[in-house]
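1. take a look and give me a structure for this.
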Amino acid sequence: MKKITLIIGLLFICMSNSNAQSKRLLFKTAFGEFKVVLYDFTPNHRDLILKSIKDTVYQGALFNRIIENFVVQGGEHDIDIERREAVDPQHRKPRLAAEFDQRAFHKIGALGAGRDGNPEKASFLNQIYFVVGKKVSSADLDSLEIKKGIKYSKKQRKEYLAHGGQPRLDHDFTVFGEIYQGLDVILKISQVKTDQQDFPLEKVPFSIVEIKE
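-> Sure thing, here's the model as predicted:
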């Protein structure tokens, strides 16, 4: 009952935060469907995933790195990106510049862009993740503020303390959207059994379509 109440509460919060944004996506999986709103204040990441959908990048894609209480990651895997770039004769490593915004943070259900260890914190072009998170304390946030040299807003603190998330990823990875319907689906996926390298033991495919209403 407590878990159901938490999910309903999170969905309500997500819906209240997503009303002003203009682009929405539908994710289809064997575990069910869920809906995502893209933030207009991270326009480059918003436009990139919309273009990727039209280019069929995410049709038949996989959630290929799953860590319970952390993230569900999908699209092109780090290993595949590294291999592809290693054999590129022109040594290209295309990335998208980070878009950090105070309104976009790693609460449960947040949609982020994966990246490697580049100093600019620029994003991979074809890798995304969803935060499934864990409990967060005031001490955690205080420590991260000192370590990262940032300041969490009252809204961020309230969200993290009430529902959890992954605040240690803030200002290191770009968040550009959030789940506003079907959060329970990604939470189910986060519990899929994996091997020691976080690969799911059974494939977890997904596809994305833009919602046009």
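2. when you work out contacts or count neighbours from here on, use the C-alpha atoms and nothing else.
-> OK.
3. ok, residue 164 to residue 108 distance?
-> Per CA to CA, to the nearest Å, residue 164 is found 7 Å from residue 108.
4. overlap in contacts, those two.
-> Both residue 164 and residue 108 are in contact with residue 133, where contact means CA atoms under 8 Å, 6 or more residues apart in numbering.
5. between these two, who's got more neighbours?
-> Using other CA atoms under 10 Å as the criterion, residue 164 and residue 108 rank with residue 108 on top: 28 against 21.
6. and the more buried one, what does it touch?
-> By CA under 8 Å, 6+ apart, the contact set of residue 108 is 10, 130-133, 163-166.
7. for comparison, sequence B:
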Amino acid sequence: MRFLPVVFGFGKCLALAFLILTSCQQKPAEAPAAPAPPAPPVPTLLTDTTAQDSLAAYALAHPHDTLVLLSTPKGDIKIRLFQDTPLHRANFVRLANYGFFDNTVFFRVEKDFMIQGGRSDFQTMKIGVYKIPPEIRPHYYHKRGMVGMARYGDKENPERKSSNRDFYIVQGHPMSELELQASIREFNLKLTPAQKRVYRTQGGAPNLDQQYTIFGEVVEGMAVVDSIAATPVDQQKWPVKEVTMKVKVLR
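-> Next up is the predicted model:
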């Protein structure tokens, strides 16, 4: 009986010592928060007033940027941009460098005619409201694989200025002589014998000739264009399953 107070007191000392030790322990230092990534650059907003001078200056600053890679779920397409359409080339390169096209899709697909891309319901990057002055060159025609810029019709757009984002790639199909002659008459086309031969053997869209600016040509990946053109579409020609893209300037 005499030992009970001693044992009880010793237990209280142990408990007190434990409390003192735990209260003196410091919390581990928290790792410093990682710095927030820098915001991606955004393009200067262009207008119809500023677009021509701004794009001309960009073309001069990027004289060798003429090859771009367009990657899609169906494969890659390489496009060579033409030097003698400098405003359209600069506009496409500029938007590609800002990553604008990476949040867009092919939104209009017409088999045996063309595929059109450059917009999406999810695109939030602002580029300004502007059109590109026309650079319609007589030596370019809409044979298979040519790349052009869409635009509003002549009634709303008599100057034939191009869209700032909507581009198309011609797929086409080999045309019979009867079909080609009908297009020549309907659209009052003046085609060389070589151009007629290309339309008959390779195909294209002669109904677009001398009305839209052609600014590039597919150099690799026409099989990918054909695959995209064959994708199922809804009544508005919008692919049932979205065909996304990533666009990178190679040089």
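8. identify, from the contacts of residue 108 of structure 1, the entry nearest to residue 120 of structure 1.
-> Nearest to residue 120 of structure 1 out of these is residue 166 (CA to CA; 20.5 Å).
9. which residue in structure 2 aligns with the closest one?
-> By TM-score structural alignment, residue 166 of structure 1 lines up with residue 205 in structure 2.
10. near the residue lying closest to its match once chain neighbours are set aside, how many other residues are there?
-> In this structure, residue 205 of structure 2 finds its nearest non-sequential neighbour in residue 142, 5.3 Å apart by CA to CA, 6 or more residues apart in numbering. Residue 142 of structure 2 has 26 neighbouring residues, counting by other CA under 10 Å.
11. how about residue 142 of structure 2, what's its match in structure 1?
-> Residue 142 of structure 2 maps onto residue 106 in structure 1, by TM-score structural alignment.
12. does that match touch residue 171 like I think?
-> No: using CA atoms under 8 Å, residue 106 of structure 1 is not in contact with residue 171; the gap is 9.6 Å.
13. need the three-state assignment for residue 68 of structure 2.
-> Secondary structure, DSSP: H, G, I helix; E, B strand; the rest coil: residue 68 of structure 2 is strand.
14. ok, it to residue 239 of structure 2 distance?
-> Distance from residue 68 of structure 2 to residue 239 of structure 2, counting by CA to CA: 24 Å.
15. what of residue 120 of structure 2?
-> Noted for residue 120 of structure 2: a distance of 12 Å to residue 239 of structure 2, by CA to CA.
16. any shared contact partners between those two?
-> What both residue 120 of structure 2 and residue 239 touch, as defined by CA under 8 Å, 6+ apart, is the set residue 107.
17. who has more neighbours, these two?
-> residue 239 (21 against 16).
18. could you find the counterpart of the more buried one in structure 1?
-> Match for residue 239 of structure 2 (TM-score structural alignment): residue 200.
19. tell me how many other residues surround the residue nearest to its match when sequence neighbours are not counted.
-> Spatial nearest neighbour of residue 200 of structure 1, chain neighbours left out: residue 194 (4.0 Å); criterion: CA to CA, 6+ apart. Neighbour count for residue 194 of structure 1, taken as other CA under 10 Å: 17.
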